[in-house]
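Engineer: Turn this into a structure:
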Amino acid sequence: MNPKEYKRNLWKGVYAGEYQKHVTISTIGSTTESAEEINDKIVYMEDLEKRKQVYGICGECNEPGTGEDWCQPCNAKRFKDNFKNWTNITYITRGGFGKVYSAEWSEGYIYYWNIENQKWLRISNAKVALKSLNNSSYLSMEFLNEMCIRDSTKASDIYSLGIMMNEYISEETPYNNIPHNHALAIKICKGLRPNIFKYTPKLLADLITKCWDAKVENRPITKELYQELEKLYYEQSKYRSQINEYGDKIKLNRTSEKRSSNIQTHPQAIYTSRILNFKNLPEPVNSDAIKTTLHYSECLDCQLDELDLNEINQDEENNIE
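Structural biologist: Below you'll find the predicted structure:
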């Protein structure tokens, strides 16, 4: 008898507003109770009963699922068996901790394993970025523990996401006209933030600003961001007029100003990863512009112009000396 006849789809659909799409791996060595840990929407890897209740059962290994239509142990074995077939990889650049590659994923993004048909359901012809870590064959437990901690709700990653969202919309790299040094770190602690592009839709400007809040407890956690963005996706009709209005303004503005071609990058503006060990930084605070945006949801320009920055740079260098 064909073994496939024994395999059935036993997954359960997951609504993101009720539970997360995939399980959370508990932070190694951490005893601090975070906001995420007390959230009923969170499902942990070790909670077998909740995994079974939320995601259903894998029709192949008969273990509780680890996500929507997902079994981590079964799929990990499939990935390992297929590594030898990975092709179309192009070297891009080297960072402080590894190398970055561009790849054409001809088979495409994996959505889930189709148990009944015994094949992946994919979104084909995807272009992806790959990163290899230096000395990855000799990773210590301390390094793995740190990576696990970083991958679980870190506020600095939320801040970085806000930076990337704004960079994508504005087509400008942050702080491109000044040196990336100790003086800039001080100004960021004192409330300096990149320009929020004036034609950014209000709903996205609000989200970006929350990610930049100086108080880490005020920033959204990863699951909240995911749920907020998914809500925007499924409620597009509600925000359609606002998105279309700003979309037309952005296109017109970019055409008239030719923004990308006019950007001049400072020679000491460094965007490759590196270790920064700045000391004696002030306690982080929000600028008045950030506070205004948070309270009144207005998109205000909170970056100083180059002349102001040069004056502040000089003052702070004199104070440091």
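
Engineer: CA only for contacts and neighbour counts going forward, please
Structural biologist: Noted.

Engineer: R274 and Y112, how far apart?
Structural biologist: 36 Å (C-alpha to C-alpha, to the nearest Å).

Engineer: More neighbours: the two, which one.
Structural biologist: Shown here are R274 and Y112; by other C-alpha atoms under 10 Å, Y112 has more neighbours (16 against 10).

Engineer: Tell me the secondary structure at that one.
Structural biologist: Following DSSP: H, G, I helix; E, B strand; the rest coil, Y112 is assigned to strand.

Engineer: pretty sure it contacts W70?
Structural biologist: Yes: using C-alpha atoms under 8 Å, Y112 is in contact with W70, at 6.1 Å.

Engineer: Okay, I115 and N62: tell me how far apart.
Structural biologist: Counting by C-alpha to C-alpha - I115 and N62 are separated by 12 Å.

Engineer: neighbour count winner among those two?
Structural biologist: Neighbour count, other C-alpha under 10 Å: between I115 and N62, I115 has more, with 20 against 12.

Engineer: Please name the residues that touch the more buried one.
Structural biologist: 7-9, 59-60 (C-alpha atoms under 8 Å, 6 or more residues apart in numbering).

Engineer: go with 6 Å
Structural biologist: N9 (C-alpha atoms under 6 Å, 6 or more residues apart in numbering).

Engineer: Please generate a structure for the following sequence too, so the two can be compared:
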Amino acid sequence: MSGSRMTYDKCVECARQRTAVAWCHNCDIAFLKDNFRYWSSGNSKIDELIKHTQLNAKEGMDYLEWIDFDQFDLIENINKRGAFSSIYSAVWMEGPRWKLDEEAEVWTRTGPIKVILKRLDNSQNMSQKFINQLYRYYKCLQNGALTNCFGITKDPASCYMFVLGYYKNGNLYSYLDESIGVLCWRDIIDMLRSISAGLNVIHEHNLIHGHLHGGNVLVESKANSIDAKIADTGLHGPVIDKQISTQIYGVIPFVAPEVFDGNTPTKESDIYSFGMIMWMLSAGVRPYCDKPHDSQLVQQICSGLRPSVISGTPLVFSKLMLQCLNASPSSRPTASHILECLENWISDLSSQFDDTDIPFVNLEKLSLQSSLCHEKAIYYSRPLGSVISSLFDIEFF
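Structural biologist: Got it, this is the predicted structure:
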């Protein structure tokens, strides 16, 4: 029946109505609460955050947990870092409690799974401001439309690490490198729909991502589709008070011009970043890869520079992309509108896009892809104050 709520079986322990699959709000939260005495992060603020997520969980995959560092094996630095973090891969030996035992009607641990460990620099003294940010964003960390976040651990140097889902094809940059930038429209639209769904979730929570770029989109190619999820939601920025500032940081091609002009990042600036991801997938290369990412490029972007639409790009695609890249934030579409457009395209792809399953390639794309990436084209997040302070009257601290 339209509008009806899904109902679940009664709990075998307390006979109360379950609120989700194999999840009793009464018994399962009592179980988590009883386990509070068996773990500690060593930081009372982080302990309270994890407890808060567990006491307010609505289902079995809806909370963070503390994971002892000795639970991880085969830890490897994968040589990727952001402005305030570094990234490792590892195997979590127990795995999350995400496997449903249908007979017992309980969630059990999956066993060994590969994960990503995001190590936060200087997090031994995590600020209250960063903790507050985690409180605001934790529901996004536990949403299926975004990359999985299982919990928090601490390395031997006492730096805290977020335990995230592993995506075998890496981020969007590495995926494009792996595929030599040659994608069919079906895969492009499939990925963009997944990314827009995640962005819509963030915006529906009245939050912003603030640092959306190809390095923060993780990709996993599956048998009949490509899964692309936004990562790093709520985990961006410095974690200690000394580092917290009004300084702009990010990846220059994905930063909206109004942010360079000193305005706070908004939902609309997220949409600009999404538009640049649209261009990157259609072109098969990173934006402005042939230019140094310096103050001159910032000035050009603020003066209206945008990547040229690739010849052969369907009109409906280029129209939406250019709306996202509009210089006026108020003229950009919302995440919900973008998601609606992409879902409509998917439902009738052949009428909007020619040769949907044939790789989109032409001489213009081949020329772009054959160009060497400029040595000063930088695609990881970094402080940008020194790059733009000479152009705009912005005070940096």
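
Engineer: Superpose the two chains and report the TM-score.
Structural biologist: The TM-score (TM-score structural alignment, normalised by the length of the first structure) is 0.52; 226 aligned residues with a C-alpha RMSD of 4.8 Å.

Engineer: From C149 of the second structure, how far out is the aligned partner of G95 of the first structure in the second structure?
Structural biologist: Alignment note (TM-score structural alignment): G95 of the first structure maps to G82 of the second structure. Using C-alpha to C-alpha, we find G82 of the second structure at a distance of 18 Å from C149 of the second structure.

Engineer: Compare those two and say which is more crowded by neighbours.
Structural biologist: Legend: neighbour count by other C-alpha under 10 Å for G82 of the second structure and C149, higher for C149 (28 against 21).

Engineer: quick one: the more buried one from I116 of the second structure, how far?
Structural biologist: Taken as C-alpha to C-alpha, the span from C149 of the second structure to I116 of the second structure is 9 Å.

Engineer: What of T334 of the second structure?
Structural biologist: 31 Å.

Engineer: So which of those two has more stuff around it?
Structural biologist: The neighbour count for T334 of the second structure versus I116, taken as other C-alpha under 10 Å, is higher for I116 (23 against 19).

Engineer: that's a helix at that one, yeah?
Structural biologist: No: using three-state DSSP, the assignment for I116 of the second structure is strand, not a helix.

Engineer: For it, give me its contacts.
Structural biologist: Residues near I116 of the second structure by C-alpha under 6 Å, 6+ apart: 88-89, 163-166.

Engineer: if you set the cut-off to 8 Å instead, what comes out?
Structural biologist: Applying C-alpha under 8 Å, 6+ apart, the residues contacting I116 of the second structure are 87-90, 162-166.

Engineer: okay if I get the residues you listed as JSON lines plus secondary structure?
Structural biologist: Output for the contacts of I116 of the second structure, formatted as JSON lines (three-state DSSP):
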{"residue": "I87", "secondary structure": "strand"}
{"residue": "Y88", "secondary structure": "strand"}
{"residue": "S89", "secondary structure": "strand"}
{"residue": "A90", "secondary structure": "strand"}
{"residue": "F162", "secondary structure": "strand"}
{"residue": "V163", "secondary structure": "strand"}
{"residue": "L164", "secondary structure": "strand"}
{"residue": "G165", "secondary structure": "strand"}
{"residue": "Y166", "secondary structure": "coil"}
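
Engineer: for the closest residue to L368 of the second structure other than its chain neighbours, helix, strand, or coil?
Structural biologist: Among residues not flanking L368 of the second structure along the chain, V285 sits closest, at 7.1 Å (C-alpha to C-alpha, 6 or more residues apart in numbering). Judged by three-state DSSP, the three-state class of V285 of the second structure is coil.

Engineer: V285 of the second structure -> the first structure?
Structural biologist: Match for V285 of the second structure (TM-score structural alignment): E172.
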